[in-house]
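Student: what follows is a predicted structure for the sequence shown.
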Amino acid sequence: MSDPELSTFASAEALAGEVTALNAACRLADGAEAFNEDTMLSLAERSGVALRGSEGELLGLALVRQDGDDAHELELAVSPGARGRGHGRQLAETFLKDAEEAGRTARAWAHGDGSPARGLAEALGMREERLLLKLAATLDPSIHGLPQGGPRIVAFTMDRLDEVLEVNRRAFAHHPEQGSLDRDGFLARTREAWWSPERLLLAFSADDRVIGFHWLKVTEDEAEVYVVAVDPATAGRGIGRALMHAGLAHLFEEAHERVVLYVDGDNTPAVKLYRSLGFEDAHRDVRWEYPARHS
């Protein structure tokens, strides 16, 4: 039997079918997808390495994107049937070597923070750099009903898109993935099966400016608080809480029983708000980092 072969590619777009199948297999085996939504929507922007068996079958895949000007970010998956053979380490070491030769910091996501991923990251000398929490709550009208007062909140219309993108940019200026959402990225999401303008709720100021929004995502599997953004200029006025109540009340009216959301573990104000609304830990994603070595 021949050894598995590594091959590099400049764009993962041509591998879209294989990436989708591998992602689905990982979700079935692990309870978490190996590649996040942003990756799946922009495969053309991902380079990487594929590991294939003697019959050309995909054993593992490393997808890489440039994160800012000084880092490479990795998402890695090994087919459930090919695990325990060192394939994950081989792919990770190839990624680290490429990042080091380019003089870039290497970052890698472990979706689910399972012990194998944690053990591999620690063995490779990586450090935990970012924690992404998945929180969940059971919808309860006594907690999640729509309170009186607060800003006017109505459903999205396309004539407000530029305002929504600007609020998003300002609210997530510190968040490279979400803060970089542009018109093309937004429109790509509107082509997804889960999109509904009725589930993108906008909050308005007294002079009819968009000052925040709550974007809900509902799939066959779950209802999600997809994005909550408030213009920093209006922070501290209860806009975020009002938007949360409006969105959760909307989901309750649609007869959903449970809702999830993702939030950075160090976003203390947001975590405090969500926990006050009954959200509890359901899942953890960790981003690991290996610093660049400069000669």
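Tutor: Received, thanks. Source: prediction; values computed, not measured.
Student: from now on I want contacts and neighbour counts done on CA atoms only, so please keep to that.
Tutor: Fine.
Student: just how off-centre is stretch 247-258 within its chain?
Tutor: The gap between where stretch 247-258 is centred and where its chain is centred comes out at 22 Å by C-alpha atoms, centre = their mean, to the nearest Å.
Student: so where do the helices sit in the stretch 151-295 of the chain?
Tutor: If DSSP state H, counting those that start in this stretch is used as the criterion, the helices of the stretch 151-295 of the chain fall at 161-171, 176-179, 183-190, 239-253, 268-276.
Student: putting a second one here so we can go through both:
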Amino acid sequence: MAKTESLRPEQLSQVLQVVEAASATDGVTALSDSTLSQLNSSAKDNFEGSTKDNVGEDAGSIHLLSHSGDEIVGYGYLAAGVGELVVHPTYRRRGLGRQLAEEAIAAAKHRGAGELRLWAHGQLPGAVRLAEVLGFWPVRTLWQLRRPLSVESTQLDELKVAAGIRLRRFQPGSDEDVWLALNRRAFAGHPEQGRWELSDVIARYNEPWFDAEGFLLAERVADQRLLGFHWTKISRDGPHRGVGEVYVLGVDPQAHGTGLGRALLVAGLRYLAHHGCVQAMLYLDADNTAAARLYYKLDFTKTDIDVQYARST
């Protein structure tokens, strides 16, 4: 087992291969979007000739590597007391997952974290058993919701935007600061989304799926104040290939109760349908009942769950 604060380019390449193999076998993305964005951004820097000897660097992060000979067959990522683990399907049932988890516990403790949280994507049986054996307990649940898409859907014809509000596309290079301010207002208190910084936005620009045309903003005409947004995502590969995602949907608290959330949702779904997506998906915290009501009204249904487990270090 190796532990490092950064990855060499050849290590990063092998880690991405492990992630791809696990995602294809399990039918769920093996790592969270934030972790994948950081790794993919590092891979892009390397491809374009970055002069860095080490990539995959993130302040305070730790990379855990499990090897079979010279080959990386297991990977763990840990930052701020939250981590993720993935083992290549060929090398499972050999105790590698447990070794990665135990190393993550030790690393979190060494960093002064009193608690470690690990995500289990797709609630796979092996991950559930490992959590139980190591004394983790579930602390957070994300639902995956889906619905079919069609350009003929009558539901998607009902795009009602309040007077004085217009929808427009996100403009890279000019909208970052105002969008980040809106995002902080819309997701105040959220454990991840509300903490986004400019570097997080830039990392998404490096993703193969990024398209500003699918990043919709709701703007008040009178003073150009942003009141809401719907950032869509169309995956080009992996288990969600061709599926349109409600990547992030947010509304300024000042605009709650005005129907703006529904209007932005419908506008984004129409965009996805007209770009060839036959299904839409999203992730939702299980305790977000207000948002759940909106999605259920538009025929989304629960299809899968991700669970975050915790234990003291």
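Tutor: Perfect, thanks for sending it. Note that the structure is predicted; figures quoted are calculated from it, not measured.
Student: how close are the two chains, by TM-score?
Tutor: Both chains were compared after superposition, and using TM-score structural alignment, normalised by the length of the first structure their TM-score is 0.90; 281 aligned residues with a C-alpha RMSD of 1.7 Å.
Student: run through the strands of the stretch 51-200 of the second structure in chain order.
Tutor: 62-68, 71-79, 82-87, 115-121, 137-148, 165-169 (DSSP state E, counting those that start in this stretch).
Student: out of those, flag the one nearest Ser42 of the second structure.
Tutor: Of all the strands of the stretch 51-200 of the second structure, the one in closest proximity to Ser42 of the second structure, counting by C-alpha to C-alpha, is strand 62-68 (13.5 Å).
Student: what sits up against the closest one?
Tutor: 1-7, 72-79, 96, 100, 103-104 (C-alpha atoms under 8 Å, 6 or more residues apart in numbering).
Student: which residue in the first structure aligns with Arg293 of the second structure?
Tutor: Pairing criterion TM-score structural alignment: the partner of Arg293 of the second structure within the first structure is identified as Lys272.
Student: swap that for Arg262 of the second structure, please
Tutor: Residue correspondence to the first structure (TM-score structural alignment): Arg262 of the second structure is matched to Arg241.
Student: do Leu282 of the second structure as well
Tutor: Checking with TM-score structural alignment, Leu282 of the second structure has Leu261 as its match.
Student: check contacts around its match.
Tutor: Shown in contact with Leu261 of the first structure (C-alpha under 8 Å, 6+ apart): Lys134, Leu135, Ala136, Glu224, Val225, Tyr226.
Student: change it to 10 Å
Tutor: Contact criterion C-alpha atoms under 10 Å, 6 or more residues apart in numbering gives 133-137, 216-217, 223-228, 274, 279, 281-282 as the residues in contact with Leu261 of the first structure.
Student: now swap in Ala21 of the second structure and tell me
Tutor: Taking C-alpha under 10 Å, 6+ apart as the definition of contact, the neighbours of Ala21 of the second structure are Ala30, Val86, Val87, His88, Pro89, Thr90, Gly238.
Student: one more time with 7 Å, if that's ok
Tutor: His88, Pro89 (C-alpha atoms under 7 Å, 6 or more residues apart in numbering).
Student: which residue lines up with it in the first structure?
Tutor: Looks like Ala21 of the second structure aligns to Ala25 there (TM-score structural alignment).
Student: any idea how far Pro208 of the second structure is from the closest residue in space to Gln155 of the second structure that isn't next to it in sequence?
Tutor: Counting by C-alpha to C-alpha, 6 or more residues apart in numbering, Leu298 is the residue found nearest to Gln155 of the second structure once chain neighbours are left out, at 7.4 Å. When C-alpha to C-alpha, to the nearest Å is the yardstick, Leu298 of the second structure and Pro208 of the second structure sit 28 Å from each other.
Student: which among the strands of the stretch 51-200 of the second structure is found nearest to Arg311 of the second structure?
Tutor: Comparison of these against Arg311 of the second structure by C-alpha to C-alpha identifies strand 115-121 as nearest, at 5.6 Å.
Student: what about that closest one, distance to the chain center?
Tutor: Taking mean C-alpha positions (C-alpha atoms, centre = their mean), strand 115-121 of the second structure and its chain are 14 Å apart.
Student: quick one: that strand aligns where in the first structure?
Tutor: When strand 115-121 of the second structure is aligned against the first structure using TM-score structural alignment, it corresponds to residues 105-111.
Student: so what touches the matching stretch?
Tutor: By C-alpha under 7 Å, 6+ apart, the residues outside stretch 105-111 of the first structure that reach it are 32, 34, 70-75, 96, 99, 117, 285-292.
Student: stretch 181-188 of the first structure now?
Tutor: Outside of stretch 181-188 of the first structure, the residues that reach it under the criterion C-alpha under 7 Å, 6+ apart are Leu165.
Student: in stretch 200-210 of the second structure, what's buried?
Tutor: Along stretch 200-210 of the second structure, the positions that meet the burial threshold by neighbour count (16 or more other C-alpha atoms under 10 Å) are Ala203, Arg204, Tyr205, Asn206, Glu207, Phe210.
Student: what is the equivalent residue in the first structure for the fourth one?
Tutor: The pairwise alignment with the first structure assigns Asn206 of the second structure to Arg191, based on TM-score structural alignment.
Student: which stretches of the stretch 1-150 of the second structure form helices?
Tutor: Chain-ordered helices for the stretch 1-150 of the second structure, with DSSP H, counting those that start in this stretch as the definition, fall at 9-26, 33-47, 96-110, 125-133.
Student: could you dump those to TSV with distance to Glu192 of the second structure?
Tutor: Formatted as TSV, those follow (distance: least, C-alpha to C-alpha, whole Å):
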stretch	distance to Glu192 of the second structure
helix 9-26	22
helix 33-47	9
helix 96-110	19
helix 125-133	22
